Structures are given as structure tokens and as C-alpha cells.
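Engineer: how does the following fold in three dimensions:
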Amino acid sequence: MITTKCRLYPNKQQTEKLDFALDICRQAYNIMLGELKDQAVIDRNMIQAILPDLKICESRFREVYSKTLQYECYKLFSNLSALSALKKQGRKVGQLKFQGKKFFTTMTYNQSGFELEHT
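Structural biologist: You can find the predicted model right below:
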């Protein structure tokens, strides 16, 4: 599998669609983080099981690819394990914080559901 990183120059309609998807990913991340803070025992499967419920309750979550939302769960637990590793090294660490629009600027589209056109 080849991974390519490229700069995109989307038009206005594509920009709006990407901004919408980014905002939905941010909301999903923050909801999962809130649920994580409420748990006594950290369980990744329980947190990831929230995603289908979100899609049922909120129709806007259905408009973003499932793998993209699942990757937000992966990112949340990667951030958590990085904090844990730093703490084990003796560093002083805080806790994960909710992300605002200004600080949440990346999302991952892996596998399928999109296509790049060379123009």
C-alpha cells in the first residue's frame, strides 16, 4: 500500500464539506473524551460503541465516513497512551482536554470512500 501526502486546493463547496466533516470529527472526539472521563475503568470498546448510538441519535454523524469517526477513537486512545508513557518517565503531565475548532485541524480518511482526481 502506498501512502501519499499531497496539498489540496478545494473549491468553496468542497471546503464547506471538509469543514463540516472536520467539525463532526471534533464533536465525536469531544463526546468520546467526555465519556472516557466518566468511566471508572478505561474500556476502549465501550467508548467506540458510542459511535453507532451517535449515528442513531444525531443524523449529522451519518454524513461522515464511519472509518473516519473510528479513527478519532484511535487518536483519543493514542493520546492517552502517550500521556501515560510520559508519566511513567517521570514527567509532569496534565490530562486530555476538549478540543475547540481552532485546535482540531486534522482528520484521517483511510481505506475507501473517496477518490482523488488528477486535473
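
Engineer: hey, let's count contacts and neighbours off CA atoms from now on
Structural biologist: Noted.

Engineer: mind listing the helices for the chain?
Structural biologist: With DSSP state H as the criterion, the chain has helices at 12-38, 44-48, 50-57, 66-88.

Engineer: now the ones you listed as CSV including mean neighbour count?
Structural biologist: Written out in CSV, the entries for those read as follows (neighbours: other Cα atoms under 10 Å):
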stretch, mean neighbour count
helix 12-38, 17
helix 44-48, 14
helix 50-57, 14
helix 66-88, 16
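
Engineer: and I47, how far is that from Q13?
Structural biologist: As for I47, its distance to Q13 is 33 Å (criterion: Cα to Cα, to the nearest Å).

Engineer: then Y29?
Structural biologist: With the distance defined as Cα to Cα, Y29 ends up 25 Å from Q13.

Engineer: and for E35?
Structural biologist: Distance from E35 to Q13, counting by Cα to Cα: 33 Å.

Engineer: quick one more, to check against the first:
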Amino acid sequence: MGPWSSSCASPPRSPITTAAAPRARPPHAGWPLAPAPVTDPDMPRGTLAQRVAEAEAPWRAMAEAGEITLIDSWPRFCDAGACHALHDSEGWYFDNNHITNTAARALRDLFVPIFGTKVAGL
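Structural biologist: Below you'll find the model as predicted:
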């Protein structure tokens, strides 16, 4: 394997679909009789795993074949039953698919094997 043969599995997508994710809001949000937005910072791990299974299948197959090293960030976002958008009362997503700088700093040690401690700021 060459020096760039590692890959990072995508963090789980957040279930948040409210003001924190304005692009996800339906056009009628805020209108009288519009349904209340859903704000649940937790989602069952199995539901999210099912959602990404097809997209991650090629990466997982290459990792199992020893062609790449897969960096798995899911253990930082999820426990055995659910994945969480909030950690220690801090938001780790600014919409349903992009992590905040707070989350990126919390995950930076995962990249030490690729970039070293100087680049990761550790």
C-alpha cells in the first residue's frame, strides 16, 4: 500500500432536520398549520447503517482485501444503539451531513497515521 491508500468512512448522517439544516426545510415551514419540525439529535444506529451500506460497500470490500486502511469515525458518533448529533451538549453537525469544527477537532487524532501529529495539531 502506498502512503495515500487510507480512506475515511463517512461520519453517520445526522437526523437533525430543522433550523440547523435550513436546506432540508420544506418550503411551507413556518406557515399556519404547517407540521412542526422534527428535532431529534439521535437516530438508531441500524437505520443509519442501512442508509450508507450501499455507498460504503466498495470501501469496506477494499479494506477487507487489505487494499486500503479504513478509518472508521462511527465509534465517536455512535454507541451500540444510536448515533448522536450532540456530544457533551455540543453540536457535532451544522446540517444533516456536515460536521462542525468542534467535531473535526475531536476526530483529528484518527488521521495521525496518515498526516502525523504535527499536521493534526496534536
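
Engineer: got a TM-score for the pair?
Structural biologist: TM-score for the superposed chains, counting by TM-score structural alignment, normalised by the length of the first structure: 0.39, backed by 72 aligned residues with a Cα RMSD of 3.9 Å.

Engineer: isn't Y29 of the first structure up against E72?
Structural biologist: Yes. Counting by Cα atoms under 8 Å, Y29 of the first structure sits close enough to E72 to count as a contact (5.8 Å).

Engineer: R51 of the second structure - how many residues pack around it?
Structural biologist: Other residues near R51 of the second structure come to 13 when the count uses other Cα atoms under 10 Å.

Engineer: helix or strand for it, which one?
Structural biologist: helix 45-64 (DSSP states H and E).

Engineer: that helix: which residues count as buried?
Structural biologist: R45, L48, W59, R60, A63 (16 or more other Cα atoms under 10 Å).

Engineer: pick out whichever of the residues you listed sits closest to T69 of the second structure.
Structural biologist: When those are compared for distance to T69 of the second structure, the smallest value, 5.6 Å, is given by A63; criterion: Cα to Cα.

Engineer: distance of R51 of the second structure relative to P44 of the second structure?
Structural biologist: Using Cα to Cα, one gets 11 Å for the distance from R51 of the second structure to P44 of the second structure.

Engineer: ugh, wrong one, I meant I114 of the second structure
Structural biologist: Applying Cα to Cα, one obtains 31 Å for the distance of I114 of the second structure from P44 of the second structure.

Engineer: same question, A55 of the second structure
Structural biologist: Here the criterion is Cα to Cα. By it, A55 of the second structure lies 18 Å from P44 of the second structure.

Engineer: swap in A63 of the second structure?
Structural biologist: Taking Cα to Cα as the criterion, A63 of the second structure is separated from P44 of the second structure by 25 Å.

Engineer: same deal with C83 of the second structure?
Structural biologist: Using Cα to Cα, one obtains 6 Å as the distance from C83 of the second structure to P44 of the second structure.

Engineer: for these two, indicate the residue with more neighbours.
Structural biologist: Neighbour count, other Cα under 10 Å: between C83 of the second structure and P44, C83 has more, with 26 against 15.

Engineer: what's the helix or strand encompassing that one packed up against?
Structural biologist: When elements are defined using DSSP H and E, C83 of the second structure is found to belong to strand 82-84. Counting contacts by 3 or more Cα pairs under 8 Å, 6 or more residues apart in numbering; DSSP states H and E, strand 82-84 of the second structure is packed against strand 42-44, helix 45-64, helix 74-77.

Engineer: turn those into CSV, including distance to G91 of the second structure.
Structural biologist: Rendered in CSV, the data for those read as follows (distance: least, Cα to Cα, whole Å):
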stretch, distance to G91 of the second structure
strand 42-44, 12
helix 45-64, 18
helix 74-77, 11
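
Engineer: which one of the ones you listed lies closest to A120 of the second structure?
Structural biologist: The stretch from those with the least distance to A120 of the second structure (Cα to Cα) is helix 74-77; that distance is 17.0 Å.
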